[in-house]
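Engineer: dropping the sequence and predicted coords here.
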Amino acid sequence: MTELLVIDGIRAGYGEVEILRKVDLCVNKGELVALLGSNGAGKTTLNSVMSGLVRAWSGRIMFDGQDMTNIHYRQVVQSGLIQVPEGRKVFPNLNVRENLELGAFTRARTRRASNLDKVFDTFPRLRERQTQLAGTMSGGEQQMLAIGRGMMAEPKLLILDEPSLGLSPLLVEEMFTLIAKLRREGLAILLVEQNVGQSLEIADRAYVMENGSIRFSGTPTELLASDSLRQAYLGV
């Protein structure tokens, strides 16, 4: 398979505190890769480094054949590496359509109308609620809006940061079904999650991060065959 994102030996942190300890990770084109780990494992810091918000101390990030290490976050977005942040981060005082249109501000602005139609086809509920203020929507609807906003930028790779956070079990199931559908349509996805069980059901491969390092990696079948992984993360 063709490599899309390659993270090679990334070290990073805040002040003198090292958070990431030589992290290696790869996502191929058209692949759904899960990055799993508990709170404090370093997942958010890695997302911030990939997005140009935190500088790497050492190592390299390659995306679609280009060196993306420590470039400006605007260039990261322009390259097609798009992140849907934890907690959704919609603009509550703007309506659904306005939130979506902002997703195309830096990238794909000329194709905003056609991309809106694609998002509405994926999320019919958003089409019905175009004029509703984002802040009045349910958590599940806001998550759909956040993902739709990311899709407006025509991502080559979509990073989904804790998309199931705060959702009811029924909405979590719906969200994972949607993510699997996006992958079947050919979108490369890096799914950053604490929900190990459901992530492994839809992922092609997975990495498990602990204390700033990758502790396990492999296919879901390989990871589930590990007694230590099952005991530590699945409780079985």
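Structural biologist: Cool, got the structure. It should be emphasised that the depicted structure is a prediction, and the values quoted were computed from it without experimental measurement.

Engineer: contacts and neighbour counts: CA atoms only from here.
Structural biologist: Will do.

Engineer: show me where the protein has its strands.
Structural biologist: In the chain, the strands defined using DSSP state E lie at 3-14, 17-28, 32-36, 58-63, 66-67, 81-84, 157-161, 188-193, 205-210, 213-218.

Engineer: what residues sit buried inside the last one?
Structural biologist: This points to strand 213-218. Across strand 213-218, burial judged by 16 or more other Cα atoms under 10 Å covers 213, 214, 216, 217.

Engineer: and stretch 183-191, by the same measure?
Structural biologist: Quick answer for stretch 183-191 (16+ other Cα under 10 Å): 183, 187, 188, 189, 190, 191.

Engineer: now the last one, nearest residue through space, not along the chain?
Structural biologist: So the one you mean is residue 191. residue 34 (4.6 Å; Cα to Cα, 6 or more residues apart in numbering).

Engineer: would you mark the buried spots in stretch 80-98?
Structural biologist: Buried, per 16+ other Cα under 10 Å, within stretch 80-98: 80-88, 90-91, 95-98.

Engineer: related to what we said a few turns ago, out of the buried residues of strand 213-218, the closest to residue 46 would be?
Structural biologist: Each of those was scored against residue 46 by Cα to Cα, and residue 213 proved nearest at 10.4 Å.

Engineer: was I right about that closest one contacting residue 25?
Structural biologist: No: the pair residue 213 and residue 25 does not pass the contact test of Cα atoms under 8 Å, sitting 10.5 Å apart.

Engineer: now the terminal residues of stretch 145-163, how far apart.
Structural biologist: In stretch 145-163, first residue to last residue: 11 Å (Cα to Cα, to the nearest Å).

Engineer: my error: substitute stretch 58-67 in the last question.
Structural biologist: The straight-line separation of the ends of stretch 58-67 (Cα to Cα) is 13 Å.

Engineer: tell me the contacts of residue 94?
Structural biologist: Taking Cα atoms under 8 Å, 6 or more residues apart in numbering, we find residue 94 in contact with 133, 134, 135.

Engineer: switch to 7 Å and redo it
Structural biologist: For residue 94, the contacting residues are 133, 134, by Cα atoms under 7 Å, 6 or more residues apart in numbering.

Engineer: pick the one among the buried residues of strand 213-218 closest to residue 203.
Structural biologist: For the buried residues of strand 213-218, the nearest to residue 203 is residue 217 (11.9 Å; Cα to Cα).

Engineer: find the nearest non-adjacent residue to that closest one, please.
Structural biologist: Closest to residue 217 by Cα to Cα, 6+ apart is residue 207, at 4.3 Å.

Engineer: count of neighbours near the one you found?
Structural biologist: Burial measure for residue 207: 23 neighbouring residues, criterion other Cα atoms under 10 Å.

Engineer: repeat for residue 202
Structural biologist: 19.

Engineer: residue contacts, it?
Structural biologist: residue 180 are the contacts of residue 202 under Cα under 7 Å, 6+ apart.

Engineer: check it against this one:
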Amino acid sequence: MNKKEILIELNQVCKTYYKNIAIQVLKGINLSIYDNEFLCIMGPSGSGKTTLLSLIGCLDKPTSGKIFVDKVDTTQLSDDSLALLRNKKFGFIFQNFNLIPYLDVLHNVWLPLWYTKTSVFSSEKEEKEYVVEIIKKVGLGHRIGHKPTELSGGEQQRVAIARALINKPKVLLADEPTGNLDTKTGSTIIELFHKLKQEDKITIVLVTHNPAIGKQTQRVVLLQDGEIVSDNSVSNS
């Protein structure tokens, strides 16, 4: 682990939300995330897991402290520059899938490319072939023309993973990706993450409250009351 390159680094990161009173959600977080690592952030409800994931993925900025992504200090970037970095480096996966109900699998996965200003593909045919390749990678080649309502929960999450992969991110950020799935289906999603890590050399950061899911990753960081209370490698990874 020590020989791997640090991809994301958080130094003394704090996050405070101001409503009627100041609520400090994260307190002095120091965390290094390595290239091609499968990291799990665990903790009870309200411990700051989702807030931490949002900061890692440049969806929000810390109140204080520094966050480096590929050695770039993201706290010094403008909102536009931060958005560009976020779209280039990160893919996001959520518990509720967030699929477009009237689009089939192909077009749900293809959707992010429609909003890309400059295409790397020479033709729409070439772009479509790439999208189909990603769908096959997550094991849904046989469901490509189906809409979300025609898919199981596990299949819908695979569509969401394919969509997150479409811009070739260096990091996948997954917030409770197995939360709406049964145990067996959830384990198959974790197996898919391991496959993507091995084949595509992607770094994966997963948030969960489920210790059984944490044991299937490489490293578990435990949050409690906005602070890291433990950071341990998983022995069977």
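Structural biologist: Looks like it arrived, so ask away. Only a predicted model underlies this, so the values are computations on that prediction, with no experimental measurement involved.

Engineer: can you give me the TM-score here?
Structural biologist: Aligned and superposed, the two chains score 0.84 in TM-score terms (TM-score structural alignment, normalised by the length of structure 1); 220 aligned residues with a Cα RMSD of 2.2 Å.

Engineer: figure out which of the strands of structure 1 is closest to residue 118 of structure 1.
Structural biologist: With Cα to Cα as the criterion, residue 118 of structure 1 lies closest to strand 157-161 of these, at 15.7 Å.

Engineer: where does the closest one end up in structure 2?
Structural biologist: Aligned using TM-score structural alignment, strand 157-161 of structure 1 spans residues 171-175 in structure 2.

Engineer: return the residues in contact with the residue nearest to residue 191 of structure 1.
Structural biologist: Residue 34 of structure 1 neighbours (Cα under 7 Å, 6+ apart): 190, 191, 192, 199, 203, 205, 206, 207.

Engineer: now do residue 5 of structure 1
Structural biologist: 26, 27, 28, 62, 63, 64.

Engineer: residue in structure 2 paired with the first one?
Structural biologist: Which is residue 26 of structure 1. Using TM-score structural alignment, the equivalent of residue 26 of structure 1 in structure 2 is residue 32.

Engineer: any figure for the gap between the aligned partner of the residue nearest to residue 217 of structure 1 in structure 2 and residue 42 of structure 2?
Structural biologist: Under the alignment (TM-score structural alignment), residue 207 of structure 1 pairs with residue 221 in structure 2. Going from residue 221 of structure 2 to residue 42 of structure 2 by Cα to Cα gives 6 Å.

Engineer: and residue 160 of structure 2, by the same measure?
Structural biologist: Using Cα to Cα, residue 160 of structure 2 is found at 22 Å from residue 42 of structure 2.

Engineer: and the helix ranked longest in structure 1, what's buried?
Structural biologist: When structure 1 is parsed with DSSP state H, its longest helix is helix 169-184. Neighbour-count burial for helix 169-184 of structure 1 flags 172, 175, 176, 179, 180, 182, 183 (criterion: 16+ other Cα under 10 Å).

Engineer: picking up where we left off before, distance to residue 12 of structure 1 for the buried residues of strand 213-218 of structure 1 - can I get that in CSV?
Structural biologist: Output for the buried residues of strand 213-218 of structure 1, formatted as CSV (distance: Cα to Cα, whole Å):
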residue, distance to residue 12 of structure 1
213, 11
214, 14
216, 20
217, 21
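
Engineer: closest one to residue 120 of structure 1 out of these, please.
Structural biologist: Ranked by distance to residue 120 of structure 1 (Cα to Cα), the buried residues of strand 213-218 of structure 1 are led by residue 217 at 35.3 Å.

Engineer: run a quick neighbour tally on residue 17 of structure 1.
Structural biologist: 8.

Engineer: now do the contacts for the counterpart of it in structure 2.
Structural biologist: In structure 2, the residue paired with residue 17 of structure 1 according to TM-score structural alignment is residue 23. Contact partners of residue 23 of structure 2, counting by Cα under 7 Å, 6+ apart, are 16, 17.

Engineer: map residue 112 of structure 2 across to structure 1 for me.
Structural biologist: Correspondence of residue 112 of structure 2 to structure 1, assessed by TM-score structural alignment: residue 103.

Engineer: near that match, how many other residues are there?
Structural biologist: Residues lying near residue 103 of structure 1 (other Cα under 10 Å) number 22.

Engineer: before we move on, what about residue 71 of structure 2?
Structural biologist: Look at residue 71 of structure 2: counted by other Cα under 10 Å, it has 11 neighbours.

Engineer: quick one: residue 7 of structure 1 and residue 84 of structure 1, what's the gap?
Structural biologist: Using Cα to Cα, residue 7 of structure 1 is found at 19 Å from residue 84 of structure 1.

Engineer: cool, residue 182 of structure 1 as well?
Structural biologist: Counting by Cα to Cα - residue 182 of structure 1 and residue 84 of structure 1 are separated by 14 Å.

Engineer: same question for residue 33 of structure 1.
Structural biologist: As judged by Cα to Cα, residue 33 of structure 1 and residue 84 of structure 1 stand 15 Å apart.

Engineer: re the thing from before, farthest-apart pair in the contacts of residue 34 of structure 1, please.
Structural biologist: Those two in the contacts of residue 34 of structure 1 that are separated most widely, counting by Cα to Cα, are 192 and 205, at 12.3 Å.

Engineer: grab the most central residue of structure 2 for me.
Structural biologist: When Cα atoms, centre = their mean is applied to structure 2, the residue found nearest the centroid is residue 173 (1.0 Å).

Engineer: surely it and residue 95 touch.
Structural biologist: No: applying Cα atoms under 7 Å, one finds residue 173 of structure 2 not in contact with residue 95, separated by 11.3 Å.

Engineer: right, so the strands of structure 1: which one is the most enclosed?
Structural biologist: Among those, the stretch with the highest mean neighbour count (mean count of other Cα atoms under 10 Å) is strand 32-36, at a mean of 27.

Engineer: how big is the offset of that strand relative to structure 2?
Structural biologist: Aligned to structure 2 and superposed, strand 32-36 of structure 1 gives a mean residue distance of 1.1 Å (mean Cα distance after the TM-score superposition for structure 1).

Engineer: off-centre distance for that strand?
Structural biologist: In terms of Cα atoms, centre = their mean, to the nearest Å, the centre of strand 32-36 of structure 1 is found 9 Å from the chain centre.

Engineer: okay, angle between it and strand 213-218 too, please.
Structural biologist: Here the directions of strand 32-36 of structure 1 and strand 213-218 differ by 140 degrees (axes from the mean of the first three to the mean of the last three Cα atoms, to 10 degrees).
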